[in-house]
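Asks: Attaching a predicted model along with its sequence, questions to come.
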Amino acid sequence: MPRFAANLTLLFTEVPMLDRPDWAVRSGFDGVEVLFPYDQPMSDWETALNGLPLALINTPPGDWASGDRGFAAVPGMELRFRDSFLRAAEYATRLKAGRVHVMSGVAKGPQAEQCYAENLAWALAEVPGLTLTVEPLNPDDMPGYFLNDYDQAARILDDIGDPRIGLQFDLWHAARLHGDAGAVWAEHRHRINHVQIAGFPARNEPGGGGFSLPDLCDEIDAHCPEVWIAAEYRPARGTAQGLGWLAALKSRGALIGG
């Protein structure tokens, strides 16, 4: 049965951040992810996680309020990228994060792509023990973001040719970018090393949008059991009241496995 992670940035916001791992466990999740863990010391995270698997963190975005969305593809910001990546690597190593999502930042054009590829290659060489992932984001939610197409991301990853970096499949962004998230999955599933789910089109509890979550679970279970399925959505009500989808998928998996 696939492993399910709670995105602590969006779920369980009823309680402080460092209380959320415990809530996730008690709600039936197998692990967690957090977009930006950097406001809390690593020692506090170690206590809060208490051995709970951390599936993914993002590289620091910079000044979010000023429009920063990472630096990997931003020409002239190579040193800023490297500093931010090494900070992410320190957190990921100490907290045993399964993946580090490298944020490309706001940029465009061939120079940005060259900068992006060079920075990703540097990151892979600098911290060989980490597994990296990249994620195309839709321009409505993330205006100007460099990586905004799954085919573009696939081409860059294929050029790098390193198995330690893969593609992050976010059902919400895939549907917003390409219209048919199922077609994106079918085309790129062999590159995917992390999955995030949300309902479409409202980005609330997972389900709908013509995408079969049971089929997704079956494929991950059969072909890539190391891949986490992370719940990254905005609860329509309190988080705990909307977790029927998780119970249904886990009970289905238990029946199949048993």
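Replies: Yep, it's here. Numbers count the residues shown, from 1 in each chain.
Asks: contacts, neighbours, all on C-alpha from now
Replies: Noted.
Asks: what's near enough to touch E232?
Replies: Counting by CA atoms under 8 Å, 6 or more residues apart in numbering, E232 touches 6-7, 10-11, 196-198.
Asks: Give me the buried subset of those.
Replies: 6-7, 11, 196-198 (16 or more other CA atoms under 10 Å).
Asks: May I see those organised as CSV, with secondary structure added?
Replies: What follows is those, written out as CSV (DSSP: H, G, I helix; E, B strand; the rest coil):
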residue, secondary structure
A6, strand
N7, strand
L11, coil
Q196, strand
I197, strand
A198, coil
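Asks: Nearest to L137 among the residues you listed?
Replies: Q196 (12.2 Å; CA to CA).
Asks: correct me, but the closest one touches L167?
Replies: No: taking contacts as CA atoms under 8 Å, Q196 lies outside contact range of L167: 11.3 Å.
Asks: Show me the strands in the stretch 1-150 of the chain, by range?
Replies: Secondary structure of the stretch 1-150 of the chain (DSSP state E, counting those that start in this stretch): strands located at 3-7, 31-34, 54-58, 99-101, 132-134.
Asks: For G105, see how far away the residue nearest to A112 when sequence neighbours are not counted is.
Replies: The shortest distance from A112 to any non-neighbouring residue, by CA to CA, 6 or more residues apart in numbering, is to A73 (4.9 Å). Applying CA to CA, to the nearest Å, the value for A73 to G105 is 6 Å.
Asks: higher neighbour count, the two?
Replies: A73 (30 against 24; other CA atoms under 10 Å).
Asks: For the more buried one, give me its contacts.
Replies: Applying CA under 8 Å, 6+ apart, the residues contacting A73 are 104-107, 112-117, 119, 146.
Asks: before we move on, back to that, ok, the contacts of E232 vs C224, which is closest?
Replies: C224 has its nearest neighbour among these in Q196, at 14.6 Å by CA to CA.
Asks: quick one on the thing from earlier: and the contacts of A73 as a markdown table, adding distance to N58?
Replies: Listed next are the contacts of A73 as a markdown table, based on distance: CA to CA, whole Å:
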| residue | distance to N58 |
| --- | --- |
| S104 | 11 |
| G105 | 12 |
| V106 | 15 |
| A107 | 18 |
| A112 | 20 |
| E113 | 20 |
| Q114 | 21 |
| C115 | 19 |
| Y116 | 16 |
| A117 | 18 |
| N119 | 15 |
| F146 | 16 |
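Asks: Compute the number of surrounding residues for L177.
Replies: Around L177 there are 19 other residues, counting by other CA under 10 Å.
Asks: With adjacent residues omitted, what lies nearest to it?
Replies: Using CA to CA, 6+ apart and skipping the chain neighbours, the partner closest in space to L177 is N138 (5.5 Å).
Asks: Quick check: the one you found touching G179?
Replies: No: in this structure, N138 is not within contact of G179 by CA under 8 Å, at 11.2 Å.
Asks: any idea where the helices of the protein begin and end?
Replies: 20-26, 42-49, 78-95, 110-126, 150-160, 171-178, 181-188, 213-223, 244-257 (DSSP state H).
Asks: Show the end-to-end separation of stretch 222-240, please.
Replies: Using CA to CA, the two ends of stretch 222-240 sit 29 Å apart.
Asks: here comes the other one, which I'd like you to weigh against the first:
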Amino acid sequence: MRFSANLGFLWTELTLPNAIRAAAAAGFDAVECHWPYDVPADDVAAALRETGLPMLGLNTTRGGPGENGLSALPGRRAEARAAIDQALAYAQATDAAAVHVMAGFAQGDAAHAAFVDALRYACDAAQGRVILIEPLNHYDAPGYFLRTTAQAEAIIAEVGAPNLKLMFDCYHVQLMEGDVTHRLVRLLPLIGHVQVASVPDRGAPDHGELNYPHVWEVLTRLDWDAPVGAEYKPGEDTDATLGWLRGAQAR
């Protein structure tokens, strides 16, 4: 199996270009990030070329203080579209494969309509890139609009764009719904990216209530060949937490 280092959590003490270099030195096959916009895209692109690592994806901006995305916020259409444009431009400059469009804190029919509108805009503007949506658990992100894979599945069907896919984060799915591997199997045609972390502490995927060796087996059986995102909080020096990586890569 192949793995991507999520640099929103790993090697956060380093600049983003140096975190890319650290991921390459550690043996990761790709990188991804959260909000890279304070770093010149040219610097990131140079580090990617130097290391040979692809950038899998990045998020649209959170918005203002206390926000967690703009796309499902009624009355914020122009800002949501500007955030999508910003993310797609950065993705173009760094050859990132996907953009995660963040919904934000909102509920109700107006929020649903706003999110669908923003996603249709993003999918039309993506120029061959994948647009991702990710359900977040209500412990870490109370009030976030997108909460379950069933909700995401319905939205993907409603938008009807072939480049709109599900970001299947095993950590969030386990906390909200459980039954992770059966959901992986059933939702496979809709999944654009898989992420992992231990449950419930969001540490490295080598402990906790999810049996990740079994998850690796299921993904292998499903012929999942894209890098799996390691989006976990190391709680210490990142390099000291990578014992799980070698065994998982050998599968």
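Replies: Thanks, I have it. All values derive from a computational prediction rather than experimental measurement.
Asks: where does the TM-score land?
Replies: After superposition, the two chains reach a TM-score of 0.92 (TM-score structural alignment, normalised by the length of the second structure), with 249 aligned residues with a CA RMSD of 1.7 Å.
Asks: ok, back up a step: and the residue nearest to A112 of the first structure, how far from E219 of the first structure?
Replies: Relative to E219 of the first structure, A73 of the first structure is positioned 32 Å away (CA to CA).
Asks: Which positions in stretch 177-196 of the second structure come out as buried?
Replies: 180-181, 183-184, 188, 190-196.
Asks: G57 of the second structure versus D95 of the second structure, what's the distance?
Replies: Taking CA to CA, one finds D95 of the second structure at 9 Å from G57 of the second structure.
Asks: Show me which of those two is the more surrounded one.
Replies: G57 (26 against 17).
Asks: Could you report the neighbour count for the residue lying closest to that one once chain neighbours are set aside?
Replies: Leaving aside its chain neighbours, G57 of the second structure sits nearest to A98 (4.5 Å; criterion: CA to CA, 6+ apart). Residues lying near A98 of the second structure (other CA under 10 Å) number 27.
Asks: picking up where we left off before, which one, of the strands of the stretch 1-150 of the first structure, ends up nearest to S84 of the first structure?
Replies: When the strands of the stretch 1-150 of the first structure are ranked by proximity to S84 of the first structure (CA to CA), strand 54-58 comes first, at 10.2 Å.
Asks: Mean distance between the closest one and the second structure after superposition?
Replies: By mean CA distance after the TM-score superposition for the first structure, the fitted strand 54-58 of the first structure averages 0.6 Å away from its aligned residues in the second structure.
Asks: for W228 of the first structure, what are its contacts?
Replies: By CA under 8 Å, 6+ apart, the neighbours of W228 of the first structure are 2-5, 55, 193-195.
Asks: Try it again at 7 Å.
Replies: 2-5, 55, 194-195 (CA atoms under 7 Å, 6 or more residues apart in numbering).
Asks: now it: how far from P2 of the first structure?
Replies: 7 Å.
Asks: Check G98 of the first structure too.
Replies: Noted for G98 of the first structure: a distance of 15 Å to P2 of the first structure, by CA to CA.
Asks: again, but for W245 of the first structure
Replies: 14 Å.
Asks: and if you look at R80 of the first structure?
Replies: 36 Å.
Asks: Which one of the buried ones among the contacts of E232 of the first structure is nearest to L86 of the first structure?
Replies: Within those, the smallest distance to L86 of the first structure is 22.4 Å, found for N7 (CA to CA).
Asks: tell me the contacts of the nearest residue to the closest one once chain neighbours are set aside?
Replies: Distances taken as CA to CA, 6+ apart put E33 closest to N7 of the first structure, at 4.8 Å, once the chain neighbours are dropped. Residues counted as contacts of E33 of the first structure (CA under 7 Å, 6+ apart) are 5-8, 54-57.
Asks: Matching E33 of the first structure against the second structure, which residue comes up?
Replies: E33 of the first structure maps onto E32 in the second structure, with residues paired by TM-score structural alignment.
Asks: returning to that earlier point: ok, which of the helices of the first structure comes nearest G62 of the first structure?
Replies: helix 78-95 (8.1 Å).
Asks: Report the mean deviation for that closest one after fitting onto the second structure.
Replies: So helix 78-95 of the first structure averages 0.6 Å relative to the second structure (mean CA distance after the TM-score superposition for the first structure).
Asks: A89 of the first structure: neighbour count?
Replies: 24.
Asks: no, scratch that, I was asking about P2 of the first structure
Replies: 21.
Asks: Tell me how far the closest residue to it other than its chain neighbours lies from G257 of the first structure.
Replies: Spatially, and ignoring its direct neighbours in sequence, P2 of the first structure is nearest to D221 (5.5 Å; CA to CA, 6+ apart). As for D221 of the first structure, its distance to G257 of the first structure is 10 Å (criterion: CA to CA).
Asks: Which of the two has more residues huddled nearby?
Replies: The residue with more neighbours, out of D221 of the first structure and G257, is D221; 16 against 8, by other CA under 10 Å.
Asks: quick one: the residue nearest to N7 of the first structure from S43 of the first structure, how far?
Replies: Taken as CA to CA, the span from E33 of the first structure to S43 of the first structure is 17 Å.
Asks: for R82 of the first structure, same thing?
Replies: Distance from R82 of the first structure to S43 of the first structure, by CA to CA: 23 Å.
Asks: who's more crowded, those two?
Replies: When R82 of the first structure and S43 are compared for neighbours, R82 comes out ahead with 18 against 12, by other CA under 10 Å.
Asks: Please point out which parts of stretch 118-137 of the first structure sit buried.
Replies: In stretch 118-137 of the first structure, counting by 16+ other CA under 10 Å, buried: 119-120, 123-124, 130-137.
Asks: Adding distance to G253 of the first structure, write those residues out as a markdown table.
Replies: Shown next, in a markdown table, are those (distance: CA to CA, whole Å):
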| residue | distance to G253 of the first structure |
| --- | --- |
| N119 | 40 |
| L120 | 36 |
| A123 | 37 |
| L124 | 35 |
| L130 | 30 |
| T131 | 27 |
| L132 | 28 |
| T133 | 26 |
| V134 | 28 |
| E135 | 27 |
| P136 | 29 |
| L137 | 30 |
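Asks: neighbours around S251 of the first structure, how many?
Replies: Neighbours around S251 of the first structure, by other CA under 10 Å: 13.
Asks: How about D206 of the second structure: what's its closest non-neighbour residue?
Replies: W244 (5.9 Å).
Asks: count of residues packed around G108 of the second structure?
Replies: 10.
Asks: same thing with A5 of the first structure?
Replies: 26.
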